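>>> generate a structure from the sequence data that follows.
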Amino acid sequence: MGLIPEIDKTETIQNVRDFFNEDKYYPTIKRRSGEYGLKSPQMDVTGVHGSRFGNSSENMMMMFTEYSQANRAVEEAIEGCCLVSQIIIRKRYIERLEIYRIRPLINRYGHETYDNADKKACLELADCIERKAWELNVDKQIIPNLLVFKNGS
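Below you'll find the model as predicted:
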């Protein structure tokens, strides 16, 4: 048993794929980090006017900020990956291009098979995104820890 726990590669790769494919993660981050539906805060000096449930504009602004930080964490994590991994993550998981369109883009950087390059990209992103999410103080429910460690290590 070493100081660094061993990563369960299969589970980690699946977590990264789920992160981009399941609506509750990246698609929601992308939607909520945009400027959709934001309004200027409504100020009332009397403090009487308004909802008893709080300032909805303020809540929307807080949500926008939180999801913008999450989107920034994803973008910065992608930048931390090697060039081939960046291409795969952006083209396959964000832009949703077909594999046959991505292969020519990565083949010029080496002779690695697409499947191996895709797995490597997922593992690199899982390594990078955990640090960026922590650094930018992103809620674990928005960007969960994608790394899975093997039992006993």
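>>> C-alpha only now, for contacts and for neighbours.
Fine.
>>> next up, the contacts around the closest residue in space to Leu123 that isn't next to it in sequence.
Nearest-residue entry for Leu123: Ile13, 6.1 Å, with adjacent residues in sequence omitted and distances by C-alpha to C-alpha, 6 or more residues apart in numbering. Applying C-alpha atoms under 8 Å, 6 or more residues apart in numbering, one finds that Ile13 lies in contact with 119, 122-123, 126.
>>> and the helix or strand in which Asp115 is found, what other elements does it pack with?
Remark: Asp115 resides in helix 114-135, with elements defined by DSSP states H and E. Contacts of helix 114-135 with other secondary structure elements, assessed using 3 or more C-alpha pairs under 8 Å, 6 or more residues apart in numbering; DSSP states H and E, are made with helix 9-21, helix 56-79, helix 83-88.
>>> re earlier: which of the contacts of Ile13 lies closest to Tyr67?
Among these, Ala126 lies closest to Tyr67 (C-alpha to C-alpha), at 18.6 Å.
>>> how close does that closest one get to Tyr100?
Separation of Ala126 from Tyr100 (C-alpha to C-alpha, to the nearest Å): 24 Å.
>>> second chain to compare with the first, below:
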Amino acid sequence: MTIAEAVATVFWLGHVETFRVALAVGVTAPALWAARTLPAWARAASFLAILLAGLWASAVWAGATGLVDDGTIVIDEVAGAAFLLFLLVTRRAPVAAALLAVYVALDRLKPWPIGLTEEIPGALGVMVDDLAAALPVAVAALAARPLLRRLG
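Predicted coordinates:
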């Protein structure tokens, strides 16, 4: 077991056969949601650290296994979750959970044009497809914010 494997698989959660993505996002979500209290620069730096660690670990793990994204890599989903929660900064845990559920579903389904990002080679492709799945969720949530504020 290497540090790269621990990072790529989010402390070996990626080796769990069933629901590995939901498990990795669910286990890390409380810490990501708690980070909403950090200043914007700290959230941005945290996201960048997760992204860079994911790029490094994905590349090292792919070199070790011979597979670019063998399914055990789940740091990319955690990066997408961090992007979503760090950008939106919701105070309500149920809202954060709902956003993450939609994100995980989009990541799993990879509808067009999100699925096109899977053709990006290497570790960058591993990480970008999950950020692409988080982006429409973030845009929809930001667009819905004024309506949600009126509803209380």
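>>> got a TM-score for the two of them?
Once the chains are laid over each other, their TM-score by TM-score structural alignment, normalised by the length of structure 2 reads 0.27; 62 aligned residues with a C-alpha RMSD of 4.2 Å.
>>> rewinding a little: show me which of Ala126 and Tyr100 of structure 1 is the more surrounded one.
Ala126 (22 against 9; other C-alpha atoms under 10 Å).
>>> my guess is that one meets Thr12, correct?
Yes: contact status for Ala126 of structure 1 versus Thr12: in contact at 7.1 Å, counting by C-alpha atoms under 8 Å.
>>> against Asp118 of structure 1, how distant is the residue nearest to Leu123 of structure 1?
The value you get for Ile13 of structure 1 to Asp118 of structure 1, if C-alpha to C-alpha is used, is 9 Å.
>>> what do you get for Val84 of structure 1?
Computed as C-alpha to C-alpha, the Val84 of structure 1 to Asp118 of structure 1 distance reads 9 Å.
>>> what of Lys132 of structure 1?
As defined by C-alpha to C-alpha, Lys132 of structure 1 lies at a distance of 21 Å from Asp118 of structure 1.
>>> rewinding a little: what residues are shared contacts of Ile13 and Asp118 of structure 1?
By C-alpha under 8 Å, 6+ apart, no residue touches both Ile13 of structure 1 and Asp118.
>>> Thr65 of structure 1: which of the contacts of Ile13 of structure 1 is nearest?
Within the contacts of Ile13 of structure 1, distances to Thr65 of structure 1 taken as C-alpha to C-alpha reach their minimum at Ala126, with 22.8 Å.
>>> measure the closest one to Met63 of structure 1 for me?
Distance, Ala126 of structure 1 to Met63 of structure 1, using C-alpha to C-alpha: 24 Å.
>>> equivalent analysis for Ala70 of structure 1, please.
Noted for Ala70 of structure 1: a distance of 11 Å to Met63 of structure 1, by C-alpha to C-alpha.
>>> more neighbours: which of the two?
Shown here are Ala70 of structure 1 and Met63; by other C-alpha under 10 Å, Ala70 has more neighbours (28 against 14).
>>> ok, the more buried one touching Arg31?
No: using C-alpha under 8 Å, Ala70 of structure 1 is not in contact with Arg31, being 11.4 Å away.
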